[in-house]
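Participant: Build the 3D model from these lines:
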Amino acid sequence: MRFYKSSSVKNKVTAIQFPSVVSKGCGVCYQDAFMFTANKADLTAQQVYFTIFAELPQWVKGLLTLRNKVVSLFGFLATDNNMGSSFTSMETGERAGFLRYQLVSDDQVVSTSEEPNMAIWLTVKRVSQSQFIVATEVELRTLKGRVYMAIIKPFHRFIAPFCIRYALKMNRL
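Facilitator: Coordinates of the predicted model:
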């Protein structure tokens, strides 16, 4: 199946059609996926996941802290913002902030979070030696979940690729 184009432009992050990744699938859903080429060769999906999510830009961490304060008032899960905890603890079943690793391999990392309003799947998938996809899928279970996602979606579509570009620019990928 062809769902993406290769790009050799440095630090380019491209929105692509949602790929076939490990998830439960869902009814009312939000999905996005971004593809990029790493500056470094032979990285694993684990290394890429950790590099992007364990070292988020400070302003993104600040927004996540604000988000947690606001959404906790409406009954959403609000935990720490450390989505990458420790590279050495990236094992199936371990927690990283509000996410739990469901699959950890050199080719793919899938982390999830489930609560009454929504379920989230965050995937990093290696598609070639230096190309990766970061994909997000959200099952919206309640009206509150759908309203929340309608508010968050424009921010997510900006912040997700920004965090990938940030890791590329800082030469961590």
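Participant: switch to C-alpha atoms for all contacts and neighbour counts from now on
Facilitator: Noted.
Participant: can you tell me which helix in the protein is longest?
Facilitator: Ranked by number of residues, the top helix in the chain under DSSP state H is helix 143-169.
Participant: Could you list the buried residues of that helix?
Facilitator: For helix 143-169, the neighbour count (16 or more other CA atoms under 10 Å) marks 144-146, 148-149, 160-168 as buried.
Participant: export those residues to a markdown table and tack on distance to Phe132?
Facilitator: Output for the buried residues of helix 143-169, formatted as a markdown table (distance: CA to CA, whole Å):
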| residue | distance to Phe132 |
| --- | --- |
| Lys144 | 32 |
| Gly145 | 29 |
| Arg146 | 29 |
| Tyr148 | 28 |
| Met149 | 25 |
| Ala160 | 14 |
| Pro161 | 12 |
| Phe162 | 15 |
| Cys163 | 14 |
| Ile164 | 10 |
| Arg165 | 13 |
| Tyr166 | 15 |
| Ala167 | 13 |
| Leu168 | 12 |
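Participant: Second chain to compare with the first, below:
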Amino acid sequence: MLPDVTEAAIPAKTKIAGELNGAYFYDCHQMDYQHEGISAMQVFLNAFGNTPAWVDFLMQIRNRVVSLFGLKDLGQLRAILPAKTAADYRIGDQVGIFSLIYQSEQEVILCDCDKHLDVKVSLSKQSKEGRQFIAVTTVVHVHNMLGKVYMFFVGPAHKVIAPAVIQHAKQ
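Facilitator: The predicted structure follows:
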């Protein structure tokens, strides 16, 4: 059985919290996760490297549809290089479909920027009252009407896809 993922407030003491001003869309999902001795980057790699096949199937459909409008093919979420360890990643590196823009032991932020919108995803390790958990936050800034139309379709799907990806961090 997969662990429970819940929607939550964005953790105030994360770097991604500073990206909320002017955001068109944002959300945060969290899940209990014993992260002692595991870097935020490793947790990210665990989650996205084990993306469910049905999510990558939806990504394939997304890529075909948006190519008709001149937008880029992102590839698949699980396109993580298996030979590269968490310690090997540096700012600016590609991590699957995202570029790494911030990295600490407690949080990583990755982004994908395009002419219609900027997407930033943070995975942070959290602890509260003896409970360890991870929080995955997504923040989107749109640049034009195409970005708004895109988010009209992607926003609701994201509410299903994000928890599905996070659940696989423990596998």
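Participant: what residues are up against the residue nearest the centre of the first structure?
Facilitator: The C-alpha lying nearest the average C-alpha coordinate of the first structure belongs to Leu122 (CA atoms, centre = their mean; 4.3 Å). Each residue near Leu122 of the first structure by CA atoms under 8 Å, 6 or more residues apart in numbering is listed here: 110-112, 134-137.
Participant: now with 10 Å?
Facilitator: Contacts for Leu122 of the first structure were tallied using CA atoms under 10 Å, 6 or more residues apart in numbering; they are 21-23, 32-33, 49, 99-102, 109-113, 134-138.
Participant: Give the closest residue to Pro116 of the first structure in space, chain neighbours not counted.
Facilitator: Arg141 (6.9 Å; CA to CA, 6 or more residues apart in numbering).
Participant: Just confirm the one you found contacts Asn117, I think it does.
Facilitator: Yes: counting by CA atoms under 10 Å, Arg141 of the first structure touches Asn117, with 5.1 Å between them.
Participant: And for the counterpart of the residue nearest to Pro116 of the first structure in the second structure, the neighbour number?
Facilitator: Using TM-score structural alignment as the criterion, Arg141 of the first structure maps onto His143 of the second structure. His143 of the second structure: 14 surrounding residues under other CA atoms under 10 Å.
Participant: same question, Ser105 of the first structure
Facilitator: 15.
Participant: Could you pull up the residues touching whatever residue of the second structure lines up with it?
Facilitator: Ser105 of the first structure maps onto Ser104 in the second structure, with residues paired by TM-score structural alignment. Contact analysis of Ser104 of the second structure by CA under 10 Å, 6+ apart lists 39-41, 124.
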